[in-house]
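**Q** A structural model of the following input is requested.
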Amino acid sequence: MTFNDDAQLGGTTARRRGRGTMVAGGVGGVGVLGLVIVLINVFTGGQLGGLLGLDGSGGDPQAGETVVQDCETGADANARDDCRLVFGQKSIDAYWEQRVDGYRPAQLIIVDQQTSTQCGTASNATGPFYCPPEETIYVDPTFFALLGSQFDATVGPLAQLYVLAHEYGHHLQQLTGVFDRYPSNGSGPASNGVRTELQADCYAGAWVAGAADQKDANGVPYLKPPTAEQIRDALAAAATVGDDHIQQETTGRIDPERWTHGSSEQRQRWFTTGMNDGPAACDAAFRVSGGDL
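**A** So this is what the prediction gives:
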């Protein structure tokens, strides 16, 4: 999605944390194996840092934490991934504050290199995730370039915001008690894990449909309506992280009994359901039978 160049951020709770400073443009630090794990992990809120040799021992989580700077206008958001996430946070919070009683914003941490969390290490190797006990979303913006350079994946502006909005979907589940009502019950095509991920995809789609209605303090919409090409980009991202696609790419066979996120078709369909029918439709992810997911 494209931000209006003259939209004003007007303050943000987003913070930057990690070791070292942001490196503009280049990426590094994880190979193809790591990226396969990322594709399995992304959009989930789970942690696979142990598989990458990341034990979460990054020291004091607050060390080096600073306010995100130089993200003032929509033009900044169009030019830089980190500013796009910060502006995305502003729009997503505004959307859900209007729709969820007692809503409280999630904390957004822009990660530089890596930082420790209560849910493990956050870095571009673990991918974006939501940490429920902290009510915090961690994103290293170099993750998007890493996928593009090593997996030839298209991760355009709307796909990036889709990732962020999906993680905010997990925040809604934390706030509304979904995690408590539907705890993990193993894997499989009708598991609570799959339903949780599909509902978060649906919430992301609902925000995308209403994103252009959220305005800054001057009444300027943060975002322009998404184009058909941008929506296709987001749907392609959803397909990339479908369980069936990942299994086919990594093992050559599809085993639905090991699914924890949903198929490519399901992830695209629930995102579209949110776009077309709004957030109320997303509750159906826990009501329909497994065959109708």
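**Q** all contacts plus neighbour counts: C-alpha atoms, from now on.
**A** OK.
**Q** From the contact counts, what lies against the host helix or strand of R232?
**A** Assigned by DSSP states H and E, R232 belongs to helix 228-240. Where contact means 3 or more Cα pairs under 8 Å, 6 or more residues apart in numbering; DSSP states H and E, helix 228-240 is packed against helix 157-176, helix 264-277.
**Q** list the buried ones in the helix or strand that the longest one is followed by?
**A** Read it as helix 157-176. Sequence order places helix 178-181 as the next helix or strand after helix 157-176, per DSSP H and E. Within helix 178-181, the residues that count as buried by 16 or more other Cα atoms under 10 Å are 178-179.
**Q** What of stretch 281-289?
**A** 281-282, 284-286.
**Q** which residues are contacting that stretch?
**A** Applying Cα atoms under 8 Å, 6 or more residues apart in numbering, the set of residues contacting stretch 281-289 from outside is 190, 192, 195-196, 198-199, 202-203, 270, 273-274, 293.
**Q** again, only using 7 Å
**A** Contacts to stretch 281-289, defined as Cα atoms under 7 Å, 6 or more residues apart in numbering, come from residues 195, 198-199, 202-203, 274, 293.
**Q** One more: stretch 77-89?
**A** 2-3, 9, 14, 71, 76, 110, 141, 161.
**Q** Past the lengthiest strand in the chain, which element shows up next along the chain?
**A** Longest strand of the chain, by residue count under DSSP state E: strand 107-112. Following strand 107-112 in sequence order, the next helix or strand is strand 114-117 (DSSP H and E).
**Q** what's that next one packed up against?
**A** strand 15-18, strand 120-123 (3 or more Cα pairs under 7 Å, 6 or more residues apart in numbering; DSSP states H and E).
**Q** Before we compare anything, build this one as well:
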Amino acid sequence: MGPRMGPGGRGVSLGGIGGLGAVAVVLIGLFLGVDLTPLLDGDTTAGPPREITAEDDAMARFVSVTLADTEEVWAEIFREDLALTYDPVTLVLFAGATQSACGGASLQTGPFYCPQDRRIYLDTDFFRIMERQLGAEGDFAAAYVVAHEVGHHVQDELGILAEARRGRQQGADSAGVRVELQADCFSGVWARRAESRFGSLEPGDVEEAMNAAARIGDDVLQRRSGGPVRPETFTHGTSEQRQRWFWTGYEAGDIRACDTFRAAAL
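**A** As a prediction, this is how the structure comes out:
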């Protein structure tokens, strides 16, 4: 994924906190849509912050750039294709654990979007786990994860999440998987639009996203855990499904191609 800066050419930096002060760092993060508060110990208005690592700094910069790209792309899609206004999401970057309006967030919960507070929660260690333990390497594999969670926010903006919740309450077993696969498709739409708008994709980027989708399919994760593959317990879809719906969105570049709820087969 080619280098880009955040809005106005600014990025998020966690380095040199002593000079800026904890509050300044948090405000910079919030301006870019990345809430850095959980990376700091205790009250951010007083007391020494925890030591910020070089990896934390790189993570904050990368996430802010990716988030800025998603904001521009989805604002354009909402405006030109849907005649709507896109309300950007905030991403909470944390280390270890934090609280969301949907409950506790930790490395074990994985990245998730909370519709109650309309925020994405992402542990700084998650991308390292993807690369070192799951074999999902590369910047664009990480960008795919961020774009997938932003896809859930898009669903929330369009009322799709609320409708899916009603479907689950009415006994639609596949509603949850259809939500997740549509978010994969939306991430593919973003990738195609980002490629066209920014020229930010490099050779191999789409392959990195496809590999990440394959590595985090329900069937593959269940095999890795040593247990049987149980389709009735799937929450996100198989590797093949996740790859196929990402590619569907990427190939079309149009959210109308992402109607997983009317698809006869996933």
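**Q** And the TM-score between them?
**A** TM-score of the superposed chains, computed with TM-score structural alignment, normalised by the length of structure 2, equals 0.77; 231 aligned residues with a Cα RMSD of 3.0 Å.
**Q** thinking again about what came up before, deepest of the helices and strands packed on helix 228-240 of structure 1, which one?
**A** helix 157-176 (a mean of 24; mean count of other Cα atoms under 10 Å).
**Q** how near is C119 of structure 1 to R19 of structure 1?
**A** 18 Å (Cα to Cα, to the nearest Å).
**Q** So for those two, which sits in the more crowded spot?
**A** C119 (18 against 14; other Cα atoms under 10 Å).
**Q** could you measure the corresponding residue of structure 2 for the more buried one against I160 of structure 2, distance?
**A** Counting by TM-score structural alignment, C119 of structure 1 lines up with C102 in structure 2. Noted for C102 of structure 2: a distance of 18 Å to I160 of structure 2, by Cα to Cα.
**Q** same thing with C185 of structure 2?
**A** In this view, C185 of structure 2 and I160 of structure 2 are 14 Å apart by Cα to Cα.
**Q** pretty sure L91 of structure 2 is touching L32, no?
**A** No: with contact defined as Cα atoms under 7 Å, L91 of structure 2 does not reach L32; the gap is 9.3 Å.
**Q** For these two, work out which one has more neighbours and name it.
**A** The neighbour comparison of L91 of structure 2 against L32 (other Cα under 10 Å) goes to L91, with 26 against 21.
**Q** That one matches what in structure 1?
**A** So L91 of structure 2 corresponds to L108, using TM-score structural alignment.
**Q** who are the neighbours in contact with that match?
**A** Contacts of L108 of structure 1 (Cα under 7 Å, 6+ apart): 14-15, 136-138.
**Q** For those residues, give me CSV that also has distance to P157 of structure 1.
**A** Output for these, formatted as CSV (distance: Cα to Cα, whole Å):
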residue, distance to P157 of structure 1
A14, 19
R15, 21
T136, 22
I137, 18
Y138, 18
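**Q** Can I get those residues in JSON lines including distance to F151 of structure 1 and neighbour count?
**A** Converted to JSON lines, those look like this (distance: Cα to Cα, whole Å; neighbours: other Cα atoms under 10 Å):
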{"residue": "A14", "distance to F151 of structure 1": "29", "neighbour count": "21"}
{"residue": "R15", "distance to F151 of structure 1": "29", "neighbour count": "17"}
{"residue": "T136", "distance to F151 of structure 1": "27", "neighbour count": "20"}
{"residue": "I137", "distance to F151 of structure 1": "24", "neighbour count": "23"}
{"residue": "Y138", "distance to F151 of structure 1": "22", "neighbour count": "29"}
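**Q** among the residues you listed, which recur in structure 2?
**A** Shared contacts between this structure and structure 2 among the contacts of L108 of structure 1 (both residues aligned by TM-score structural alignment, their matches' Cα atoms under 7 Å) comprise 14-15, 136-138.
**Q** ok, back up a step: next structured bit after the helix holding R232 of structure 1?
**A** That would be, after helix 228-240 of structure 1 and using DSSP H and E, helix 243-251.
**Q** Spatially nearest residue to the aligned residue in structure 1 for G33 of structure 2 (excluding sequence neighbours)?
**A** Counting by TM-score structural alignment, G33 of structure 2 lines up with T13 in structure 1. Nearest non-adjacent residue to T13 of structure 1, counting by Cα to Cα, 6 or more residues apart in numbering: Q107, 6.9 Å away.
**Q** so the one you found makes contact with P133?
**A** No: here Q107 of structure 1 lies out of contact with P133, judged by Cα under 7 Å, at a distance of 11.5 Å.
**Q** excluding its backbone neighbours, what's nearest A7 of structure 1?
**A** Here the residue nearest A7 of structure 1, using Cα to Cα, 6+ apart, is G74, at 4.9 Å.
**Q** rewinding a little: include secondary structure and distance to G34 of structure 1 when you put the buried residues of stretch 281-289 of structure 1 into CSV, please.
**A** Formatted as CSV, these follow (DSSP: H, G, I helix; E, B strand; the rest coil; distance: Cα to Cα, whole Å):
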residue, secondary structure, distance to G34 of structure 1
A281, helix, 35
C282, helix, 32
A284, helix, 34
A285, helix, 30
F286, helix, 32
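**Q** closest to S184 of structure 1 among those residues?
**A** Distance to S184 of structure 1 across those (Cα to Cα) is lowest for F286, with 12.9 Å.
**Q** Relative to T85 of structure 2, how far out is the counterpart of R267 of structure 1 in structure 2?
**A** With the correspondence set by TM-score structural alignment, R267 of structure 1 lines up against R242 in structure 2. Separation of R242 of structure 2 from T85 of structure 2 (Cα to Cα) stands at 28 Å.
**Q** can you check E240 of structure 2 too?
**A** E240 of structure 2 is 33 Å from T85 of structure 2, by Cα to Cα.
**Q** If you tally nearby residues, what's the number for the residue nearest to A7 of structure 1?
**A** 22.
**Q** was I right about I109 of structure 1 contacting T13?
**A** No: taking contacts as Cα under 7 Å, I109 of structure 1 lies outside contact range of T13: 9.1 Å.
**Q** These two: who's more crowded?
**A** The residue with more neighbours, out of I109 of structure 1 and T13, is I109; 25 against 14, by other Cα under 10 Å.
**Q** so who does that one touch?
**A** By Cα under 7 Å, 6+ apart, the neighbours of I109 of structure 1 are 14-17, 137-139.
**Q** Just the closest of the residues you listed to G34 of structure 1, please.
**A** When those are compared against G34 of structure 1 (criterion: Cα to Cα), the nearest one is V139, at 16.1 Å.
**Q** Now for the aligned partner of that closest one in structure 2: which residues touch it?
**A** Taking TM-score structural alignment, the alignment pairs V139 of structure 1 with L122 from structure 2. The contact partners of L122 of structure 2, taken as Cα under 7 Å, 6+ apart, are 92-94, 111.
**Q** could these be laid out in TSV, adding distance to I17 of structure 2?
**A** Converted to TSV, the contacts of L122 of structure 2 look like this (distance: Cα to Cα, whole Å):
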residue	distance to I17 of structure 2
V92	18
L93	16
F94	16
P111	26
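**Q** With that, I have no additional questions.
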